[in-house]
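Peer 1: just to be clear, the model below is a prediction. Sequence and coordinates:
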Amino acid sequence: MATATRKTKAASTAKAAGKGAAKTGANATSGIPNVPVFDKDEELAAYREMLLIRRFEEKAGQMYGMGLIGGFCHLYIGQEAVVVGVQMASKEGDQVITGYRDHGHMLACGMESRGVMAELTGRRGGYSRGKGGSMHMFSREKNFYGGHGIVGAQVSLGTGLGFANWYRQDGSVSLTYFGDGAANQGQVYESFNMAQLWKLPVVFIIENNRYAMGTAVTRASAQTDFSKRGLSFGIPGEQVDGMDVRAVREAAERAIEHARSGNGPYILEMQTYRYRGHSMSDPAKYRSKDEVQRMREEHDPIEQVRARLLREHKVAEDELKAIDAKVREIVNDAAEFATHDPEPDVSELFTDILLEPAQA
C-alpha cells in the first residue's frame, strides 16, 4: 500500500513552477477578465490537492455511516479550492488555524492522511492520540493550530498567533479561517480591533458557504458582504470566487503580502458552497436538491480544473484517472490504518491535562 506521507504545503509543485497567478487574462470559457492563469504544473498541483481532500472527506463520510467515527463530523466537500488556493500563496512558517470543518485544512498543510483519519476514529496513531476527534487536532510541525469546536474561538487565537509573529518579527503570517456564521460573534470584532490597532500580520479568511449551521445568510446577517466587516476598524477586504482556485490564490497572495509587509490585517471573503449538510447529522432541508445539483454542475472547483487540464493543457484522460487512483490508494490506506490501529491506552486520560513545573 502507498504511504500517506506527502510534502509540506499544498503548493510545493506549483511554487516550483513559479508564481503563475501573477499572470492574468480572460477566462477561456467564461470570458471574465482578470482571472489568473495557471500553467500545467500549477493546475496539476491544485487538482491533486483538492482531489485528495474530496476523496478523504467522502471516505470519512462512509466511515461515519459505518459507526467507525463518533461524535460530530463536518465535511469540507465543495470548499476545497479555498484552503488549497490560500496554501499555494503561503510560505513556510505561516500558521493555519480554523474551526471544526477542518480536515481539508490539515491535508493542505501537509499533515498525513493516516494521522488525520486515525484521529477521526479515536486511535492512538491520530494527531491528538485519539483524544481530539474530528474537531480538535493539531500539528506544531506543520504549523496547524486546530481545529476548534467553539464557534469563533479560533479568530481570537489566530490573532494571538499574529501577535506572536509581530513580537518575534519573524515575518510569518497567521491564516485565520472561520465561517459566515462565526462572523457574527462578538470576539471576532474584538480581534479585528486589536489586529488593526497593532498592525498584526493576520489574514482573516471568511469561508462563506451561505448557510452557517443551517440558516441562509440573508436571514441571519444584516450585512451580507462579509468583506466589509472590518471597515469600521480600517481593515481592507474583498470578495473572492471561492470555487475557483486561481482566483483564491491570486487574492491570497495580495492579502498575505499586505499582512507580511507590516500593513496589518486583511479580510478575504471566500464565496464558496458546501455540498453536504452542516455536519453528518444534518439533512440540509433548508435548501433544495436542485440548488446543490446546480452548484455541482456549474461551479465545482475540482471539475473546473479538470476541464482546463483536458482542454487547455492537453492532459490525457488516462493521466487524470491515474492521479485519482493514486489518491484513492492513499485514502484507502488511511482508512485501513485508522480502522485497525489500537485505541489509546486508558493512561492517556491523564496526559496533556497539566503542565509539569520545570525542574530546577
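Peer 2: Cool, got the structure. Residues are numbered from 1 along each chain as shown.

Peer 1: from here on, contacts and neighbour counts on C-alpha atoms
Peer 2: Noted.

Peer 1: quick one: contacts for the residue nearest to M135 when sequence neighbours are not counted?
Peer 2: Excluding its sequence neighbours, the residue lying closest to M135 (Cα to Cα, 6 or more residues apart in numbering) is Y100, at 4.6 Å. By Cα atoms under 8 Å, 6 or more residues apart in numbering, the residues touching Y100 are 74, 134-136, 147-149.

Peer 1: can you give me the strands for the stretch 251-360 of the chain?
Peer 2: 266-271 (DSSP state E, counting those that start in this stretch).

Peer 1: check the stretch 101-250 of the chain too.
Peer 2: Along the stretch 101-250 of the chain, counting by DSSP E, counting those that start in this stretch, strands occupy 174-179, 202-208, 237-241.

Peer 1: look up how far V155 lies from the residue nearest to M135.
Peer 2: From Y100 across to V155, the span is 13 Å (Cα to Cα, to the nearest Å).

Peer 1: take a look at this one as well, against the first:
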Amino acid sequence: MLLIRRFEERAGQLYGMGLIGGFCHLYIGQEAIAVGMETVKKPGDQIITGYRDHGHMLAAGMDPKEVMAELTGRAGGSSKGKGGSMHMFSTEAGFYGGHGIVGAQVSLGTGLALADRYRGDGRVSFTYFGDGAANQGQVYESFNMAELWSLPVVYVIENNQYAMGTSIERSASETRLHRRGISFNIPGEEVDGMDVLAVVEAGAKAAEHARSGKGPYILEMKTYRYRGHSMSDPAKYRTKEEVDEVKKTRDPIEHLRERLEKAKVSEEDLKAIDAEVKKIVAEAAEFARTSPEPDPSELYTDVYLEAAQ
C-alpha cells in the first residue's frame, strides 16, 4: 500500500512537470482494495480494471520502473510507451488493462471468466469498476451472462463516492451497489474498502464462491479517493474538510500502521519500509526520465497477432 501511495505521489509530480501526457488518474486513498484482493488471487487468475489502474499494476507485481516509464511514454515501459497511463498491459502479471471506456472492462472481464470456464482451469477473473461505471448498460448484460452460465468472476465495485464529479446520491437511484445483482440472483456484500484486512476476508469468500462453480459474486468496496478524478480535476464538488476527515479517520495505510504498532512492530521497522519504498520510487522515476523515446516504427507493432496454423 505504501509503494502505491508513494508511486502515485511521484506520478502526480511528474505530471505537473509535463513528463506525463494525456490523462492520469491517481489511486491515492484506495490502496487497500488492490492490495487486499491480490492476497486472495491464485496463479493464473486475471485482473482487469478501468483507467485508475496504476495501483492494480503494482499490486499485481509489475515492475515499478516499467510502469513509470509507461506513464511517461518511454520505450522501457511495460507496453513500450504506447499504452500510457490508462492502457498498459501485462499478461505475465495476469493484468489485462487499463481501459479508458467507462464500463468496457466489465464485459471483457466477463469474457475472461467465460474462457476460464470453457477451459475448466479453475481460474477466476477479478473485474474492477467504479460507482460511475455501475450505471452503464453493458454491466448488466454482463451480470446476466455471468450468472446464466455460472462464470467464475468476482465483480469488485470500487465505490469512491464521486464517479467523475457527481456524488453517488445524485447519480444512482440505488446507492447500495452490492445489491445491483439481485435481479440476476448474484450475491453481493458491502465491504470497508479502507480496511485491508476486511478486503482480504471478503475477497477470499468471493473468490471461493466463484472458483467452486457457484458463479459470479459482487463486492462493493466503500472507499474514497483523495485527489480529483484526474489530474485536471480541482475537485471543487466536495469540501476540503470532508477530504481531511477521511484522511484523519479512515486512511488505509494509517489504519494498518496502528494495527502493526499494537502488534509490537517497531517504529524503526516501519520507517525502514518507508525508506525502501521511497528508494524504489526514486529509481523508477529516474528510469522513466532517462529511458529513450520509442522508435517511430513501434507504431506498427502489436497491431495484429498472427494466429498459429
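Peer 2: Arrived safely. Bear in mind that the values here come from a model prediction, so they are computed numbers and not experimental data.

Peer 1: wait, is the residue nearest to M135 of the first structure part of a helix?
Peer 2: No. Y100 of the first structure is assigned coil when assessed by DSSP: H, G, I helix; E, B strand; the rest coil, not a helix.

Peer 1: circling back: adding mean neighbour count and distance to K142 of the first structure, write the strands of the stretch 101-250 of the first structure out as TSV.
Peer 2: Compiled in TSV, these are given as follows (neighbours: other Cα atoms under 10 Å; distance: least, Cα to Cα, whole Å):
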stretch	mean neighbour count	distance to K142 of the first structure
strand 174-179	26	13
strand 202-208	28	18
strand 237-241	19	26
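
Peer 1: now those in CSV, with distance to G160 of the first structure?
Peer 2: What follows is these, written out as CSV (distance: least, Cα to Cα, whole Å):
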stretch, distance to G160 of the first structure
strand 174-179, 9
strand 202-208, 9
strand 237-241, 20
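
Peer 1: out of the ones you listed, which gets nearest to Q95 of the first structure?
Peer 2: Closest approach to Q95 of the first structure among the strands of the stretch 101-250 of the first structure (Cα to Cα): strand 174-179, 4.9 Å.

Peer 1: that closest one against the second structure, how far on average?
Peer 2: Mean deviation of strand 174-179 of the first structure from its aligned counterpart in the second structure after superposition (mean Cα distance after the TM-score superposition for the first structure): 0.2 Å.

Peer 1: how far does that strand sit from its chain's centre?
Peer 2: Distance, stretch centre to chain centre, for strand 174-179 of the first structure: 9 Å (Cα atoms, centre = their mean, to the nearest Å).

Peer 1: and it with strand 266-271, angle?
Peer 2: 40 degrees (axes from the mean of the first three to the mean of the last three Cα atoms, to 10 degrees).

Peer 1: which residues does strand 174-179 of the first structure contact?
Peer 2: By Cα under 8 Å, 6+ apart, strand 174-179 of the first structure touches 94-99, 152, 154-155, 158-159, 161-162, 165, 201-209, 212.

Peer 1: against the second structure, where does that strand fall?
Peer 2: Mapping strand 174-179 of the first structure onto the second structure (TM-score structural alignment) gives residues 125-130.

Peer 1: again with stretch 14-23 of the first structure
Peer 2: Counting by TM-score structural alignment, stretch 14-23 of the first structure has no counterpart in the second structure.

Peer 1: show me the helices in the stretch 51-200 of the first structure, by range?
Peer 2: Under the criterion DSSP state H, counting those that start in this stretch, the stretch 51-200 of the first structure contains helices at 80-89, 103-108, 113-120, 153-168, 186-197.

Peer 1: residue in the first structure matching R211 of the second structure?
Peer 2: Going residue by residue (TM-score structural alignment), R211 of the second structure aligns to R260.

Peer 1: mind listing what the residue nearest in space to the middle of the second structure touches?
Peer 2: For the second structure, the residue nearest the mean C-alpha position is H56 (3.9 Å; Cα atoms, centre = their mean). Neighbour list for H56 of the second structure: 34-35, 49 [criterion: Cα under 8 Å, 6+ apart].

Peer 1: how far does stretch 190-210 of the first structure stretch from start to finish?
Peer 2: Taking Cα to Cα, stretch 190-210 of the first structure runs 24 Å from one end to the other.

Peer 1: so where is that stretch in the second structure?
Peer 2: Going by TM-score structural alignment, stretch 190-210 of the first structure sits over residues 141-161 in the second structure.

Peer 1: now do stretch 141-161 of the first structure
Peer 2: Against the second structure, stretch 141-161 of the first structure falls on residues 92-112 (TM-score structural alignment).

Peer 1: ok, and what's touching the matching stretch?
Peer 2: Outside stretch 92-112 of the second structure, the residues that reach it (Cα under 8 Å, 6+ apart) are 44-53, 57, 60-62, 85-90, 125-129, 132-134, 136, 138-139, 141-142, 146, 151, 153.

Peer 1: residue in the second structure paired with T98 of the first structure?
Peer 2: So, by TM-score structural alignment, T98 of the first structure is matched to T49.

Peer 1: so how far is L219 of the second structure from the residue lying closest to that match once chain neighbours are set aside?
Peer 2: Of all residues not flanking T49 of the second structure in the chain, Y128 sits nearest, at 4.7 Å (Cα to Cα, 6+ apart). To L219 of the second structure, Y128 of the second structure is 10 Å away according to Cα to Cα.
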